[in-house]
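Engineer: Just a sequence and a predicted model for now, questions to come.
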Amino acid sequence: MSNHTSGKRKQQQRQAVIRLLILSAILVCINILASRFHKGFDLTSEKRFTLSDATKNMLRDMKEVATVDVYLKGKFPAGFQRLSEATRERLQSFKEYAGSKIVYRFSNPLEGKSEKEKGDVAKSLYEKGVEPVSLNVRGEQNASEQIIYPYALVQYRGRSLAVKLLENHLGMSPLEVLNYSESLLEYKLANAIHKLETTIKPRLAYIMGHGEQLGPQTFDLFNTLSHSYFVDTMDLSAEYRINDAIYQAIIINKPTQTFDEKDKFKIDQFIMHGGKVLWALSMLNTPLDSLQKSGQFLTQEYPLNLDDQLFKYGIRVNYDLVEDVQCNQVPLITGTLGNGQPQIELRPWPFLPIFTPTSKHPIVNNMDAVMGKFTNSIDTVITDGVHKTVLLSSSNYSRTAANPVRVSLSMIRFNPDPKLFPRQQIPVAVLAEGKFSSLFANRMAPSFLSVLKDSLKYNFKPSVDSSNAMIVISDGNVMLNTLSQTRGYNEMGYWEYTQSLFANKNFVLNCLEYLTDPHSLLEARNKDMKLRLLDGKRTKDEELKWEALNVGMPIGIVLIFASVYLFFRKRRYEGK
């Protein structure tokens, strides 16, 4: 009997060992597969971990290996640790579709370097577009300064592009800024690869000949566009047409003189042949030099002669000025200090509106506010086959002043009363898409059309063959930069009195990307990640309760299962 029991026990031991070995082998295989394949389930309501279709397609079509060096490694404050982990997760999700074509590394470029070596590294990174950020880190006893690089350097096809991971956003708390930065990670990283993959830059024509802005005030515009586009200046009066086979889009930036019918015809036919247009128009002359001399001026119309053409495309830019309670500030001398120096305060001026995007269109979704100066309002006109999308509009406390408008600095002595600004969401930037009809349809003599076709080899089109698009901005100052005696030229959207940088540059780039790139990744900007913050008061009041629950519940579950197991085991052997 004892031999039988001993043999049975040995058999059970062998079976237990075999089961342990099988279980171990299964766990090893699972770990190997998990290290090679990454699969997750996105249960968030906003699908924050799911890539857009445009990004997936771009990653699947990659021909070569892209290397991403992320400079966020080390002991950082919790916010930057979170940003680092979010970047790692996004790159890992890229690998699910690109496979071995995505290689990423996390490093601290200054780790283990001497002071001289750190200087050389910093200089090298700066030349690549990677700029440092200084952090004040509070320790238990003292505070210290830490230099970090919240950037990723994407290298692909022998070229590199720096990607700024940490965004700035006016009016956001640090937690909201981090959440906002996370929401743009997919777009920024994917767009960098897409730009490096594109070997041929789109070509733009910057239209001249009607008093358009060109010179120091457009320095930042041309410098910014040069990274992604070839930009030619074009005197429209010297050309018989705008070649749509060469130029994907044209820019018409704050003209001040009349467009004659010939130039309007060239623009019209460029549109009918599939060309895109970015209009930035100011309908009223607002002479700032008069403001500096006398403290006021009276607006006058620019004789642009574009009303009928824009109306034909479904847009009307009005001869007025938008006033908004949400506006920029200007300095005002309010008195004299004891030492004889003037006392200066910053006061809001409604003629300098700030436009916070509310549209979910990918051009402006998740984008910071855009700065305006003496902006006109836009009306959309019902046009068959043309759809309009408002990209930028005023706040819920705004109004318009019809031309002629007396603009005076004296009004900034009084804070704007919201009750006097009854209008809401006045459009100031509109995207028009669809099948446009020509302004010159049924107006051209047959003899002229014959000459156009036979001599110039150019066919007149009364309408577009397929859907086309244009964007109209009723503010010719959006694309302009100011000048500084100390800084040289400022960036588009920089307001020196408050040292605020608005999103004018991003807005212009997004508009052109949407117009010129049919494979644009702007869809990835549509993610709107919700920031789910804890109730601070409830967290403090119930801190001990939840700590006890988190510690006690796992132990209690283990004890319950152990008790149940022992109970049934005892009954099993007692039954025998």
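Structural biologist: That came through, no problem. Numbering: from 1, shown residues only.
Engineer: Only C-alpha atoms from now on, for both contacts and neighbour counts.
Structural biologist: Fine.
Engineer: Distance check, Thr258 against Thr224.
Structural biologist: Computed as Cα to Cα, to the nearest Å, the Thr258 to Thr224 distance reads 28 Å.
Engineer: longest strand of this protein?
Structural biologist: Secondary structure assigned by DSSP state E gives strand 342-355 as the longest strand of the chain.
Engineer: Buried residues, that strand. List them.
Structural biologist: Neighbour-count burial for strand 342-355, with 16 or more other Cα atoms under 10 Å as criterion, is recorded at 346-355.
Engineer: Stretch 232-250 now?
Structural biologist: For stretch 232-250, the buried set under the neighbour-count rule, 16+ other Cα under 10 Å, comprises 234, 236-237, 241-244, 247-250.
Engineer: what about versus this one:
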Amino acid sequence: FILFAFYFSAAYVLGAPDNGETAGFFIGAVLLASFFSSAGVFFSVISSTFFYSYAYSVLFLILISFLEIFSPLLPSAFRFLSYAGFLNRFEYLASGFIRLEDAAYFFIFTSLFIFLAVENLKIRRGATCKKSFIKQITAFIFACLLTAGVSHIKIKADITENKSYSLSSQTKKSVSQLKENFVIEFYKSPNLPPQLESQAFYAEIILKEFAQLNEKVKLEIIYVDSQKNRDRAILNSVSPVKFEIISEDRTEQTQGFLGLSLKYLDKKKSVPFLSDASFLEYELISSLISLTQPKKNLIFLKNTGISPDFINPYAIEKLKDIYEIKTLSAKEIFQETKESVMVIMGPDKPLPEKELAITQSFISSGGKALIAPDVRKPDEYMNRTYDNYCGLERFFEVNGAKIENFLIMDKDCDYVRINSPSGVSEVSYPLYPAIRNINRTHPAFKNINRFFLPLSSPISLSQKEGVTLSPLAFSSPASWIRTSNKYHSISPFSQELIKNDDDKRGPFAVAVLLNGFLTPDPYLLSKYPSFFREHKKETAVLLISGSKFLYYPSSGAFENLSLFLNCLEYLSGYHQLSNLRAKSDRIRPLIYVADSDRLKIKYAIFFIPLLFCAALFIYVYKKRKIAYFKVRDYFK
């Protein structure tokens, strides 16, 4: 337990594990250790030597593991034997999803093995063999029946921080307000591979819980075991997926179904393949919104560097569910409703004054916006950068958020691949900083553990009347900017990317929320007064100091994409969707550790447990030695 506490303490020092998962893993480990120990005690009692007891214990545990792993290979009549396995049960507990049937399984069979061990000890001491054997058989049958009975009692507790395995209160509220029938058809094939079978099992639990929230939710579980049901699934846009089935003498490819068809009034939507059931609640609610509510407008300003064509197809598909995506000119934006959300990502050239006036008019009169300008732009050879003012910088400066004309460099950064004569190598690139210092309680950054912000600039803040400035993300304390020369080389091999003593040190703000009554640029206000006839209204603008995160191709692409979707959902008022997407995010990167400290931690993790065990051994040895001499002196 002390070593267990030590390793988990190290995890909390280096990162932020889910407390629920940690507790679940601890509970699972204790129950699993008790199960193994009781089995070992039983086989020790019935064995003549230590070697045989060890061999019997290992073979028994391997056998029940194989029954679970290779259950698809068993004939249908014997597949119930897979329920004797402990691997999936421990996996549920370790993930923070405590089910009564899993805890009961370990408790019942631990008690059974202890009971069997005691009965066999009684036989050794002269008890009636026949009577004890009947007791053991009865106890075994009773344990199996009790386990089977408890498996039908669906009592569970989701102790994860994000409540990853249960429906949220927001979902329950949304579903309870349904006035018309919401039909869910869940298509699944029999004999799915084990990994998909577990996804189908979890999906079925969530869907049944979802259907119980409102009588208007009509759930139909359809097993695709006939040509009729297969045709029905394909007709409802649920696609078959190829996978391999390993039989006793060959491997064959087959097709299976695991998807959803959703219907509301005359509208229909499908989830062709449910690859990860942890996203199921998000899929259900986003589909419910798209089927029951009018779409909001999502506006991309034309000719500003990034259009919807540049965005990940998965993100576009999700956005189209709840938004009407438009790419408009400034003149067209002027005629748009202020309920829309405007997106301006990295203009690669200065915007005309009239366009700047119209975009600022849209914002100051109540329109919401996500803006990510690039104040420095690399040349086509990625050797140096040059100034790239688009004109919106003055608007943000007037409202207290000044984007500095420097690039942030950070030791906590991503790697880039470099082609060389010796092959492809990866080198750390300080201009691609990893952003971990995040306000994860804010809906726009809900549970975003880390994202990468290439070629970003610092944002300095000064409070302005009527505007609330909320910094949401910072670079690490190890970051810096080169104020002496902003035109320095950005080549990955450049010596100019090494920190100097005279560089300005971080952390620096890289994402800011401006909330309140934003003021247009006074120059544009006086030159184009006709655009600013409406009174100023309270609004919100998310400013991120670089647009390259949106189409970032490396390891952080998923987190960056989640950040983009979160920001739009926050500005649109769909906070619920970002909360649901956060529930499925189980990846929590460790904090940045300097190379020197990393070496110290590595040796500490290796030597401290060894030193502790050595100290414990010496303590026990000396204590027993003292007791031995006391007994010897007493009998002398």
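Structural biologist: Now that the structure is in, tell me what you want to look at. Model, not experiment: these values are computed from the prediction.
Engineer: Can I get the buried residues of strand 342-355 of the first structure in a markdown table including distance to Val430 of the first structure?
Structural biologist: Listed next are those as a markdown table, based on distance: Cα to Cα, whole Å:
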| residue | distance to Val430 of the first structure |
| --- | --- |
| Leu346 | 31 |
| Arg347 | 30 |
| Pro348 | 26 |
| Trp349 | 24 |
| Pro350 | 21 |
| Phe351 | 20 |
| Leu352 | 19 |
| Pro353 | 17 |
| Ile354 | 16 |
| Phe355 | 13 |
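Engineer: Please produce TSV containing the buried residues of stretch 232-250 of the first structure, extended by distance to Ile102 of the first structure.
Structural biologist: Compiled in TSV, these are given as follows (distance: Cα to Cα, whole Å):
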residue	distance to Ile102 of the first structure
Met234	41
Leu236	45
Ser237	49
Arg241	44
Ile242	41
Asn243	39
Asp244	36
Tyr247	33
Gln248	31
Ala249	33
Ile250	36
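Engineer: Report the two of those residues separated the most.
Structural biologist: The two members of those with the most space between them (Cα to Cα) are Ser237 and Gln248, at 19.6 Å.
Engineer: so of the buried residues of stretch 232-250 of the first structure, which ones are in helices?
Structural biologist: In helices, defined here by DSSP state H, there are no members of those.
Engineer: from those, which ones fall inside strands?
Structural biologist: 234, 249-250.
Engineer: In contact with the residue nearest to the spatial centre of the first structure, which residues are there?
Structural biologist: Taking Cα atoms, centre = their mean as the criterion, Met367 is the residue nearest the geometric centre of the first structure, at 4.9 Å. By Cα atoms under 8 Å, 6 or more residues apart in numbering, the residues touching Met367 of the first structure are 357, 503, 506-507.
Engineer: Can you find the partner of Leu291 of the second structure in the first structure?
Structural biologist: Structural alignment places Leu291 of the second structure opposite Leu196 in the first structure (criterion: TM-score structural alignment).
Engineer: any idea how far Asn396 of the first structure is from the spatially closest residue to its match that is not a sequence neighbour?
Structural biologist: Of all residues not flanking Leu196 of the first structure in the chain, Tyr156 sits nearest, at 6.1 Å (Cα to Cα, 6 or more residues apart in numbering). Per Cα to Cα, Tyr156 of the first structure is found 45 Å from Asn396 of the first structure.
Engineer: These two: who's more crowded?
Structural biologist: Tyr156 (20 against 16; other Cα atoms under 10 Å).
Engineer: can I assume that one is in contact with Lys63?
Structural biologist: No: Tyr156 of the first structure is not in contact with Lys63 according to Cα atoms under 8 Å; the separation is 10.0 Å.
Engineer: wait, which of the contacts of Met367 of the first structure is closest to Ser408 of the first structure?
Structural biologist: Checking the contacts of Met367 of the first structure against Ser408 of the first structure with Cα to Cα, the nearest one is Ala503 at 27.2 Å.
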